[in-house]
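Undergrad: Quick one, fold the following:
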Amino acid sequence: MTQSDIEQPVLVTDDGGVRTITLNRPAARNAVNLAMATAIDAALTEFDERRDLTVAVLTANGSTFCAGMDLKAFLAGERPLTPDRGFAGIAQKPPRKPIIAAVNGPAVAGGFELVLACDLIVADEAVFFALPEVQRGLVATGGGLLRLPSRIPYHLAMELALTGRRFPVDEAHRLGLINRVTAPGTAFSAALELAAEIAACGPLAVAATKQIVQQGPGWPAAEAFERQAEFAAPVRSSADAVEGARAFTEKRAPVWTGS
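TA: Coordinates of the predicted model:
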């Protein structure tokens, strides 16, 4: 890692259709300040715009995934929000394409909310989650209270929100919140393997599928298929759809262009 990398709040790399976004304030337990939020927002906005990128992985340097909002910056009057995406540059408006959280250390408060803003979660077996805002006289407004009740049973979500207690990975996995539990130090590599499976698929189809799975439960039943078609029809008429069918008949791997 170069001196320039050390000074960056977020590191971004791209490889094989996968964008890796790494929280890079390990000395501050990757607490989110405005610079980090702005960098995450920019990385996600470019990710959504790039045809050659299909899926992202969000991970962190250091022993803590993210300790939440930088309270020192908060006391100095700073708010780690961006106009379009909200807290941490993701909470209010996650990317259009899928993003995987590779949790390699504790994710608490806004750090847990970062994880919940992702579509898939891979976590080391020794980490834990928590929404301890109530213990500090605050309210978790980074999406945790909105997302958690739809991911785990209501009464348990309420308990975690009202007590702020730690939520260990084994409990989270048993309740279906976690996709993969890994040995310590291997969450990122496991997340990359999962990302590679997704990146091998048609990028337009992947993005449309995420939107349908995410938004579909809120659609009125009478409108569901019509709304689904709004996402699916452009994909069906794309060059990638033709390429997928041709590759299948020719028994070869497809070459996606994102068009």
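
Undergrad: contacts, neighbours, all on C-alpha from now
TA: Will do.

Undergrad: could you pull out the helices for the stretch 101-250 of the chain?
TA: For the stretch 101-250 of the chain, the helices defined by DSSP state H, counting those that start in this stretch occupy 110-116, 144-151, 154-163, 169-174, 187-199, 203-215, 224-236, 239-249.

Undergrad: Roughly how far does the spatially closest residue to Phe65 that is not a sequence neighbour sit from Asn61?
TA: Nearest residue to Phe65, sequence neighbours excluded (C-alpha to C-alpha, 6 or more residues apart in numbering): Gly105, at 4.6 Å. Between Gly105 and Asn61 the distance is 9 Å, computed by C-alpha to C-alpha, to the nearest Å.

Undergrad: Before we compare anything, build this one as well:
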Amino acid sequence: MTSAVVAEARGAVLVVSLDRPESRNAITADMAQAVARHLDRLDESPDLRVAVIHGRNGYFSSGMDLKRFERTGERPLDPQRGSGGLAWVPPRKPIIAAVDGYALGLGFEMVLACDLVVAASDAVLGLPEVKHGLVAGGGGAMRLPRRLPRAAAMEMLLTGRPCAAARLHELGLVSQLAAPGEALDMAVALAAEVAAMDVDAVVLTKAIALESREWPESELFAWQEPRLSAFLDARRSAGS
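TA: Next up is the predicted model:
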């Protein structure tokens, strides 16, 4: 896997680091595929329970590598997990974004594909695609209106203006606000707290929280019941 994406296990927490300083962590196809393989490892390993993704060198990511796209048409996709290696199919287990500096374009779309966001108080996040005649097609145009009030999301999408992490914390997208330079440490601490919970319960809770957004309101409990019953049956069998 590319050296521009590095992963290390800290106990049950897998820390995935974007490390391409010459381009401010702009995402290439190789990087997207490396991120995806590390998330495959997260889902497959019984020793890993939560991932944290962050960018080294003081920033999360400047987005897709536009120079490569303009030169060769390369898009930063993984065939299975999609844009950035997680936008189409995030991992079953929880993933937390730790944002320092800025997360723009695809960088912000990768953040939006995470379950929790910890950001430094001086971080900046945004989707500037329209300024470049592009569309936030890596999940940004779809996910941002689900994570923010509609008016705030549409203003960011249609103007391309970035937003301060402190404001996104007020709006509920950023779950924890860290002091500058401390986002990773705070995110790893949060990940360790989640990792201490029962892994099967956490995985099912995440699945229900995400999938239920598409369930009919009048049938929420009916659609949840088979998943919950199977989980409880497995628990009883394991305890007998």
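
Undergrad: Now which residue in structure 2 aligns to the residue nearest to Phe65 of structure 1?
TA: Matched to structure 2 by TM-score structural alignment, Gly105 of structure 1 sits across from Gly101.

Undergrad: How many neighbouring residues does its match have?
TA: 23 (other C-alpha atoms under 10 Å).

Undergrad: before we move on, what about Leu194 of structure 1?
TA: Leu194 of structure 1, neighbours per other C-alpha under 10 Å, totals 18.

Undergrad: and it, how far is that from Ile121 of structure 1?
TA: Here the criterion is C-alpha to C-alpha. By it, Leu194 of structure 1 lies 10 Å from Ile121 of structure 1.

Undergrad: What of Glu197 of structure 1?
TA: Looking at Glu197 of structure 1 against Ile121 of structure 1, where the rule is C-alpha to C-alpha, the gap reads 15 Å.

Undergrad: Comparing these two, which residue is more hemmed in?
TA: Ile121 (23 against 10).

Undergrad: aligned partner of the more buried one in structure 2?
TA: Using TM-score structural alignment, Ile121 of structure 1 lines up with Val117 in structure 2.

Undergrad: That match touches Ala97, doesn't it?
TA: Yes: if you go by C-alpha atoms under 8 Å, Val117 of structure 2 and Ala97 touch, sitting 4.8 Å apart.

Undergrad: any shared contact partners between the two?
TA: Contact with both Val117 of structure 2 and Ala97 is made by residues Val111, Ala187, according to C-alpha atoms under 8 Å, 6 or more residues apart in numbering.

Undergrad: which ones are touching the match of Ile121 of structure 1?
TA: So Val117 of structure 2 contacts Ile96, Ala97, Ala98, Val99, Val111, Leu173, Val174, Ser175, Gln176, Ala187 (C-alpha under 8 Å, 6+ apart).

Undergrad: Take the residues you listed and lay them out in a markdown table including neighbour count and distance to Val50 of structure 2.
TA: Formatted as a markdown table, the contacts of Val117 of structure 2 follow (neighbours: other C-alpha atoms under 10 Å; distance: C-alpha to C-alpha, whole Å):
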| residue | neighbour count | distance to Val50 of structure 2 |
| --- | --- | --- |
| Ile96 | 25 | 8 |
| Ala97 | 29 | 11 |
| Ala98 | 31 | 13 |
| Val99 | 37 | 17 |
| Val111 | 30 | 15 |
| Leu173 | 22 | 19 |
| Val174 | 23 | 18 |
| Ser175 | 16 | 16 |
| Gln176 | 20 | 17 |
| Ala187 | 28 | 11 |
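
Undergrad: Max pairwise distance over these: which two?
TA: Farthest-apart pair in the contacts of Val117 of structure 2 is Leu173 and Ala187; separation 14.5 Å (C-alpha to C-alpha).

Undergrad: The corresponding residue of structure 1 for Val16 of structure 2: what secondary structure?
TA: Val16 of structure 2 maps onto Ile21 in structure 1, with residues paired by TM-score structural alignment. Assigned by DSSP: H, G, I helix; E, B strand; the rest coil, the conformation of Ile21 of structure 1 is strand.

Undergrad: ok, longest helix in structure 1?
TA: helix 34-49 (DSSP state H).

Undergrad: against structure 2, where does whatever helix or strand comes next after that helix fall?
TA: Following helix 34-49 of structure 1 in sequence order, the next helix or strand is strand 55-60 (DSSP states H and E). The aligned range for strand 55-60 of structure 1 in structure 2 is 50-55, by TM-score structural alignment.

Undergrad: What's the average distance for that stretch when superposed on structure 1?
TA: Once fitted to structure 1, stretch 50-55 of structure 2 is off its aligned match by 0.8 Å on average (mean C-alpha distance after the TM-score superposition for structure 1).

Undergrad: what's next to that stretch, contact-wise?
TA: 12-19, 25, 39, 42, 60-61, 93-100, 184, 187-188, 191-192, 194-195.

Undergrad: and the gap between Asn57 of structure 2 and Val50 of structure 2?
TA: 23 Å.

Undergrad: Just give me the match in structure 1 for Arg167 of structure 2.
TA: Using TM-score structural alignment, the partner of Arg167 of structure 2 in structure 1 is Glu171.
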